[in-house]
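Colleague: heads up, no residue letters with this:
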């Protein structure tokens, strides 16, 4: 692969960004290679998703195979202990796109920048390997993940996927359908975005922890779709309400996105902002 001067500068900047964020998070991030490291990474994913280690979403043998075939398997360490891990693989067209399959961070260090540092390490690695796009999925009901993906990274929500994985039995996803938002991150864009204007008319709002749908204004150029700020807490204290939210968000976001409405932002409070297609 021939690397242009501009591409070389982009990769160098991405490496610097990744190193700065890793230092800020107090983490040493590197690729994993040994079988023992793969066992540790698989066990970390099991802890994060609250399942027995033999039911981890990614087993050690698969991690070995992915790393051996030059895909992305990396870990974040602090004091020699694995505190986070991330896995990605190339998808067609292989020379330009990486799918980030799973990223997990130990609960003891959650919210301290380790996940963000892993994502930027993955970005730098992908650019070094010729990729220009990265895709992944996330639960669109988790407001903090929506804000991070769309606002912090400036990734684009491109498709609403209903019950994407089917029935899941782990401690995070059990008892609900596995809807996901497909995200695409253009890696050579500036990875930052401003705050979103939430003044658009809402089509879904929070009313005493329950969803309340509103009609789509016929002449609205933009609309707002609200979600709970803490769906995980709601799932614990009121599982029935949480299940209602899954169906309500699907009913609001899925037809809008299928109809060409563009997801252009997410507020810190938990609101999706969409603009009508031109």
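Modeller: Received, thanks. Note that the coordinates shown come from a computational prediction; the quantities given were computed from them, not determined experimentally.
Colleague: C-alpha only now, for contacts and for neighbours.
Modeller: OK.
Colleague: Pull the distance from stretch 89-98 to the chain's centre.
Modeller: Here stretch 89-98 is found 18 Å from its chain centre; the criterion is C-alpha atoms, centre = their mean, to the nearest Å.
Colleague: oh, I was asking about stretch 201-214
Modeller: A distance of 24 Å separates the centroid of the chain from that of stretch 201-214, by C-alpha atoms, centre = their mean.
Colleague: how near is the residue positioned nearest the centre of the chain to residue 214?
Modeller: The geometric centre of the chain, computed from its C-alpha atoms, lies nearest to residue 138 (C-alpha atoms, centre = their mean), at 4.6 Å. From residue 138 across to residue 214, the span is 25 Å (C-alpha to C-alpha, to the nearest Å).
Colleague: With residue 11 instead?
Modeller: The gap separating residue 11 from residue 214 is 46 Å, by C-alpha to C-alpha.
Colleague: So between those two, which is more surrounded?
Modeller: More crowded of residue 11 and residue 214, by other C-alpha atoms under 10 Å: residue 11, with 23 against 13.
Colleague: Which SSE is immediately downstream of the strand or helix carrying that one?
Modeller: Assigned by DSSP states H and E, residue 11 belongs to helix 5-25. Going down the chain from helix 5-25, the next helix or strand is strand 28-31, by DSSP H and E.
Colleague: Same question for that following strand: list its buried residues.
Modeller: 28-29, 31 (16 or more other C-alpha atoms under 10 Å).
Colleague: this is the comparison structure:
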């Protein structure tokens, strides 16, 4: 972590061995080495990579090299890994208010053919954050993107604690399209994350909401463990093929989630079959 001249430095305990071991195993399985980007040339490469992932011109990348340089200089971190073809994955972290003992992941991305690189990147972020004294990591994600929901909740063990309507406003890129940018806030306990595998609800016994998803099937049910809410398998592809239908999914999911989160529910899991699990009294 960069400490400007004259600023006091605090010696903090290192990340627990278990977190370090998890990060090393993840990197080994993915065949990568996660590094910290600090020089301008590397930060420029990271910025170009982010533009490719979000399908924007390099001049309108989600984060320019100048912004990434400021993140590093302010004491945050830009992690990356690369191979002969260039950057494979990258992320940027900053600190939340001191009282929260949390870091905020501004952005994280990996190539489509991930092979566990994204997981390795996240574990490297975790070790770095723990080394700086953080206890939790916070970020936002599109609640309609099922692969991200599964990664964040089922694989990492984060929880969705807030649902914000049109968080960023309209974003002109190739991923969000013209859709509104509703976002879930994910909170990841860094010391003892608890990822769980879920099979989804049993529709033969669950209480099914009379509303139907845009595909005509049930998408909101309740059973003894809480609520379940289904999202489409590939909203990014749907936006390209049928923006109107994608927007209908957005409004349906919004109408389901907003009141449940307001009542105190938390998204605590996500099934392979595309269902969020929401439980009451589980705030992270």
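Modeller: All right, it came through fine. Because the structure is a prediction, the values reported are computed rather than measured.
Colleague: show me the contacts for the equivalent of the residue nearest to the centre of the first structure over in the second structure.
Modeller: Aligned by TM-score structural alignment, residue 138 of the first structure pairs with residue 141 of the second structure. Taking C-alpha atoms under 8 Å, 6 or more residues apart in numbering, we find residue 141 of the second structure in contact with 148-149, 183-186.
Colleague: same thing but 10 Å
Modeller: By C-alpha atoms under 10 Å, 6 or more residues apart in numbering, the residues touching residue 141 of the second structure are 107, 148-149, 152, 160, 163, 181-186.
Colleague: cool, residue 80 of the second structure as well?
Modeller: Counted by C-alpha under 10 Å, 6+ apart, residue 80 of the second structure has contacts 32-37, 42-43, 45-46, 87-92, 108-110, 121, 124.
Colleague: Where helices are concerned, which of those residues count?
Modeller: Mapping those onto helices (DSSP state H) picks out 42-43, 45-46, 121, 124.
Colleague: Number of residues surrounding the alignment partner in the first structure of residue 197 of the second structure?
Modeller: Mapped onto the first structure by TM-score structural alignment, residue 197 of the second structure lines up with residue 194. The number of residues packed near residue 194 of the first structure is 10, by other C-alpha under 10 Å.
Colleague: Same question for residue 229 of the first structure.
Modeller: Based on other C-alpha under 10 Å, the number of other residues close to residue 229 of the first structure is 18.
Colleague: That one -> the second structure?
Modeller: Matched by TM-score structural alignment, residue 229 of the first structure corresponds to residue 233 in the second structure.
Colleague: Distance check, the residue nearest to its match when sequence neighbours are not counted against residue 275 of the second structure.
Modeller: Once flanking residues are discounted, residue 233 of the second structure sits nearest to residue 146: 6.0 Å by C-alpha to C-alpha, 6 or more residues apart in numbering. As for residue 146 of the second structure, its distance to residue 275 of the second structure is 9 Å (criterion: C-alpha to C-alpha).
Colleague: Overlap in contacts, the two.
Modeller: 230-232.
Colleague: Just the buried residues out of these, in ChimeraX syntax.
Modeller: Buried residues within those, by 16+ other C-alpha under 10 Å, are selected in ChimeraX with:
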select :230,231,232
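Colleague: Please produce CSV containing the shared contacts of residue 146 and residue 275 of the second structure, extended by secondary structure and distance to residue 102 of the second structure.
Modeller: Listed next are those as CSV, based on DSSP: H, G, I helix; E, B strand; the rest coil; distance: C-alpha to C-alpha, whole Å:
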residue, secondary structure, distance to residue 102 of the second structure
230, strand, 30
231, coil, 29
232, coil, 31
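Colleague: tell me which of the shared contacts of residue 146 and residue 275 of the second structure is nearest to residue 71 of the second structure?
Modeller: Set against residue 71 of the second structure, the nearest of those by C-alpha to C-alpha is residue 231 (33.7 Å).
Colleague: Do a quick rundown of the strands in the stretch 101-250 of the second structure.
Modeller: 102-110, 136-141, 159-164, 183-189, 207-208, 220-223, 226-230 (DSSP state E, counting those that start in this stretch).
Colleague: Kindly state which residue of the second structure is aligned to residue 183 of the first structure.
Modeller: Residue correspondence to the second structure (TM-score structural alignment): residue 183 of the first structure is matched to residue 186.
Colleague: Where does the lengthiest helix in the second structure end up in the first structure?
Modeller: Determined from DSSP H, the single longest helix within the second structure is helix 243-262. Counting by TM-score structural alignment, helix 243-262 of the second structure falls onto residues 239-258 of the first structure.
Colleague: By how much does that stretch deviate from the second structure on average?
Modeller: Stretch 239-258 of the first structure differs from its equivalent in the second structure by a mean of 0.7 Å after superposition (mean C-alpha distance after the TM-score superposition for the first structure).
Colleague: Which positions within that stretch qualify as buried?
Modeller: Per 16+ other C-alpha under 10 Å, stretch 239-258 of the first structure contains these buried residues: 239, 241-243, 245-246, 248-250, 252-254, 256-257.
Colleague: nearest to residue 7 of the first structure, of these?
Modeller: Of all those, residue 7 of the first structure sits closest to residue 257, with 32.7 Å by C-alpha to C-alpha.
Colleague: what about the closest residue to residue 201 of the second structure other than its chain neighbours, neighbour count?
Modeller: Nearest non-adjacent residue to residue 201 of the second structure, counting by C-alpha to C-alpha, 6+ apart: residue 228, 6.7 Å away. Neighbour count for residue 228 of the second structure, taken as other C-alpha under 10 Å: 25.
Colleague: same question, residue 269 of the first structure
Modeller: Number of residues near residue 269 of the first structure (other C-alpha under 10 Å) recorded here: 15.
Colleague: And it, what's its match in the second structure?
Modeller: With TM-score structural alignment as the criterion, residue 269 of the first structure lines up with residue 273 in the second structure.
Colleague: got it, and residue 36 of the first structure?
Modeller: Checking with TM-score structural alignment, residue 36 of the first structure has residue 41 as its match.
Colleague: Contact partners for its match?
Modeller: 47, 65.
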